[in-house]
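Colleague: structure of the sequence below:
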Amino acid sequence: MRVVLVNMPWGALERPALGISLLKAGLVANGVACEIRYLNMLFADLIGVERCRHITHELPHIAFVGEWLFTEALYGPDAVRDAQFVKQILRRDWRLTDQRIAELLVVRSRVEEFLARALGTQDWAGVDLVGFTSTFEQNIASLALTRRLKARHPHMRIAFGGANWEAAMGEELHRAFPYVDFAVSGEADISFPLLVRALQARPREQPQLLAAIPGLVWRDRGRSIANGGGAPVTTMDELPIPDFSDYFHARERSPAAAQVAPVLLFETSRGCWWGAKSHCTFCGLNGHTMAYRSKSARRVLGELGKLIGKWPCPTLEAVDNILDMKYFDTVLPTLEKMNLPGPVFYEVKANMKRHHVAALQRAQVLRIQPGIESLSDHVLKLMRKGTTGLRNVQLLKWCREYRIAVDWNLLYGFPGETDADYEAITVMLPRIRHLQLPGACGPIRLDRFSPYFQRPEQFGIKDVRPMPVYRFLYPIEGLRHERVAYYFHFGYEPAARASPAAHTAVRLAEALRDRADEGSLCALPHRDGGLHLADTRSQAKIAALKLSAFERCIVMRIDEVASVAQVVEALAQSFPTKRFAEEDVRAFLDELVDLDMALTDGKDNYLGLALMPAGLRPELEASSRRMPGARGGAPTFVPMAHSTTGAPLHA
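Modeller: The predicted structure is shown next:
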């Protein structure tokens, strides 16, 4: 049995394909000959790395430009359909210029040459099974090559897997393209080896074996058969270590790939522990199962050590949806001591504590994606995010201090949002201009598998329909685009309409991001042991504010989101012989808000915006370990009585 796994355009040049690298490792361990072919590099060599980068990184993937470039090679020429795509999708929807469209047409003119090279320069003779991984814009290119492979090698079996072939999408595509023999829905770690084993059996035994493979779509006498849900991995430690050797060998032969720095991928968990508890309303990830499964610390560290030893790369990226919080006590302390070749990326949850952020920095996790999509408490509640606007800003502040880059977006268009939500964000944004601003701003999408898609009526969503682009990608009579599509357009019920005020907040966020402010807001130690706040941001309301001992205590306490009662309790603990009135404390906190040095949610909670000096961070980290995980709402501490100091709270 000889198996070839294929990574087609438009797979990213800088990273190996993790899924098929895992499959190869498992097959080889069981004596099956398997190799991976990175034909995305072959195409990049043909069209040039800049054109490839433009399509994969600069154009929005929901425009499906990369898919359209291969439609002529799959279906044959259709000048009318192409003209409509250019007019409706490229010009009207995405406003591409004539020059950009002309560049795309140059790329399209090289597709047939690429497919001919893929057929002629690769050894396909004797290959029993070819497996295509298809995510984002890899579907049409893979199908175009599949049609040609089947014409030349009728004996060859073809299998598809990946996000584009999950559940109903895979069933419909399998029915529409008869030269695809198999589709594997969901995680393929168990199903694909079973498929290989079934194809090794005698022909008369194969139908029974194929019918027993979970998640498989196959053909029985020309009829497409779906076996139902797949079989997710339950014990992550049982997975093989991915084999990236084919990727790095291909890089050595590819002039285009040599121009991009490689990224080493690793996997420590699957699913989402937060989503299993509260599925974010717009999230379409983990369509097969949200169940969270993570590797043991021993396995994580051992696997990372082996991967780094074989393939040291300037950047390491975890593919996990969310970091296992247990790793703060097990994995991250050891990463501090490992000689990592470069910084690490992880997806995390936003409501971490300061000492968690410090631990990330020490472990060289210097870029994170924390799922920050709004700064409005109400909008975050609509999302089911389990955090607040102040806690999102809190994380941005701490990440700025520890020099951790944050990938975050400002999204809008959530059913039930109000003008007040975005008016509050518009007030907040200028006050956090010294922190990292959103990398992108835009409306929400409706993705397959999300709660919005599964239960639209529950959220006031109506008229759900596939994005029009799918008509151009799959112009097949009888094909049901609503089953093939992953992205959908939709409307709102009157009571759930989106807020027009969102556009004002978005324009402000983009303006602040594009107009770099070199100033900052910092807490600086004073020579008398005190503290003062220095504001060098543009449009600062005051250059400096010297703090009394009492005020220093307050500013230290609101380094983390705190209620007035919690601040009063902190004062009482630091100054046990004094008593403080809540109204005096609140007045000082409100003064900081007026000076753009703090934020409030209007519900009794405050957050200081000043970056803390390195000398104070160990004290604050220790304090964050002792503090309970405050979530806003009811105060944790009992308020003290009226102030008897007779002195103002600030100098």
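Colleague: alpha carbons only for contacts and neighbour counts from here, please
Modeller: Fine.
Colleague: the helix or strand Ala505 falls within - contacts with which helices or strands?
Modeller: Per DSSP states H and E, Ala505 falls inside helix 502-514. Contacts defined by 3 or more C-alpha pairs under 8 Å, 6 or more residues apart in numbering; DSSP states H and E place helix 502-514 against helix 419-431, strand 440-443.
Colleague: and the angle for the helix or strand following it with helix 419-431?
Modeller: As assigned by DSSP H and E, the chain's next helix or strand after helix 502-514 is strand 521-525. Interaxial angle of strand 521-525 relative to helix 419-431 (axes from the mean of the first three to the mean of the last three C-alpha atoms, to 10 degrees): 50 degrees.
Colleague: what is the helix or strand following strand 521-525 packed up against?
Modeller: Downstream of strand 521-525, the first helix or strand assigned by DSSP H and E is strand 531-535. Packed against strand 531-535 by the contact rule (3+ C-alpha pairs under 8 Å, 6+ apart) you find strand 521-525, strand 544-547.
Colleague: give the buried residues for the helix or strand where Gly19 lies.
Modeller: Using DSSP H and E, the element containing Gly19 is helix 18-29. Neighbour-count burial for helix 18-29, with 16 or more other C-alpha atoms under 10 Å as criterion, is recorded at 18, 20-27.
Colleague: who touches the very next helix or strand once past that helix?
Modeller: Counting by DSSP H and E, the element after helix 18-29 in chain order, helix or strand, is strand 33-38. With C-alpha atoms under 8 Å, 6 or more residues apart in numbering as the test, strand 33-38 has contacts from 1-8, 20-21, 24, 27-28, 246-247, 250.
Colleague: sequence B follows; please return its structure for comparison with A:
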Amino acid sequence: MTLQIEVRRADDVPVERPPGTLKVLLVCMPWLGLHLPSLALSTLAPLTRGLDFVDGLDVRYVNIEWAQYLRDRTDGRIGGDDYSAISESDFSAVGEWVFSGSLYDRPDPERTAYHRRLTAGGHDMTLAEELYRLAGPFVEAVADDICAGGYDVVGFTTTFVQNVPSFALARAIKRRRPEAVVVFGGANCDDVQGAAMHRNFAFVDYVVRGEAERTFPLLLRRLAGATGVRDRDIAGLCWRDGDGQPRANPMDAGGVGVDAIPEAAHDDYFSALERNPVGAEVHPKIILEGARGCWWGRSTTARSAGSTTR
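Modeller: Here you go, the predicted structure:
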């Protein structure tokens, strides 16, 4: 089954729901492994669906759609194994580079410094070049489809090699629908990383740093127009003031009690596998969260939902 993208103008989509409610989309981008559900989204989805000011919540595994897109566009020549080779590689962040052309409007991979350096070192960039050229059209098609859905809030979870793919799609969404609120969260957003991300990418409206089970519902409540909730009052939140200047609230050092963490719901992940034939190549594994914190004790600090010790 080919990935079906229906392109519609966002302003052609009627949005009929009670005032003060939000329609929310949570997104998982490449290069999360196809065999893993996003624990971040599986945890936040049931929590968000239970909020009385959220009228609708969808979860989209764009990483699975990307693997299917590659399979379709190459008549099966590039499949799940090729996706996994990139996803599981520690080699020079090639997965980030694949989507960098879409983010920075550089359609020619051979003209990038990254390509020149690696080819000069004798690396075979044939597969990466092809993925690079396919990434741009894919991002544009997915952005069209998301904007047709009339979402008020689009949230991205990002851990390890998901930043540039997420930035590329977020930018494409904001170009089409500036009023949509883009929120980033996840382990890559922790502490100074999240503040720098927010400061350098103006199309990212908010960055959630810290425990998302606590922060994300508060932010949604504020976006729904609740009185008594201000951006400056939400611990760890990166936001912009009335002059457009980035602000970063101090992070809350406290954790979230186990009773406050919803039971993970992986239905959206398994539905995505069923909708995309590439899912037949996948042998899913379920993540059990036993603790939070970076198991290496450096860089990607795992305070946010979705960063777990496995």
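Colleague: for Pro451 of structure 1, state which of the buried residues of helix 18-29 of structure 1 is nearest.
Modeller: For these, the minimum distance to Pro451 of structure 1 (C-alpha to C-alpha) is 27.5 Å, reached by Leu18.
Colleague: in contact with the aligned partner of the closest one in structure 2: list those residues for me.
Modeller: Residue pairing (TM-score structural alignment): Leu18 of structure 1 is matched to Leu39 of structure 2. Listed by C-alpha under 8 Å, 6+ apart, the contact partners of Leu39 of structure 2 are 264, 287, 305-307.
Colleague: just say helix, strand or coil for Leu366 of structure 1.
Modeller: Look at Leu366 of structure 1: counting by DSSP: H, G, I helix; E, B strand; the rest coil, its state is strand.
Colleague: that one and Ala358 touch, don't they?
Modeller: No - using C-alpha atoms under 8 Å, Leu366 of structure 1 is not in contact with Ala358; the gap is 10.4 Å.
Colleague: could you find the closest non-adjacent residue to Ala302 of structure 2?
Modeller: Nearest residue to Ala302 of structure 2 in three dimensions, chain neighbours excluded: Gly293, at 4.5 Å (C-alpha to C-alpha, 6 or more residues apart in numbering).
Colleague: that neighbour contacts Ser299, doesn't it?
Modeller: No - checked against C-alpha under 8 Å, the pair Gly293 of structure 2 and Ser299 is beyond contact range at 11.1 Å.
Colleague: who has more neighbours, those two?
Modeller: Applying other C-alpha atoms under 10 Å to Gly293 of structure 2 and Ser299 shows that Gly293 carries more neighbours, namely 16 against 13.
Colleague: how close does the more buried one sit to Glu211 of structure 2?
Modeller: Distance of Gly293 of structure 2 to Glu211 of structure 2, given as C-alpha to C-alpha, to the nearest Å: 11 Å.
Colleague: need the overlap of contacts for these two.
Modeller: Contact with both Gly293 of structure 2 and Glu211 is made by residues Arg303, according to C-alpha under 8 Å, 6+ apart.
Colleague: tell me the secondary structure at the residue most central in space within structure 2.
Modeller: Centroid check for structure 2 by C-alpha atoms, centre = their mean gives Phe156 as the closest residue, at 3.0 Å. The three-state label given to Phe156 of structure 2 by three-state DSSP is strand.
Colleague: distance of the match of Leu18 of structure 1 from Thr308 of structure 2?
Modeller: In this structure, Leu39 of structure 2 and Thr308 of structure 2 are 8 Å apart, going by C-alpha to C-alpha.
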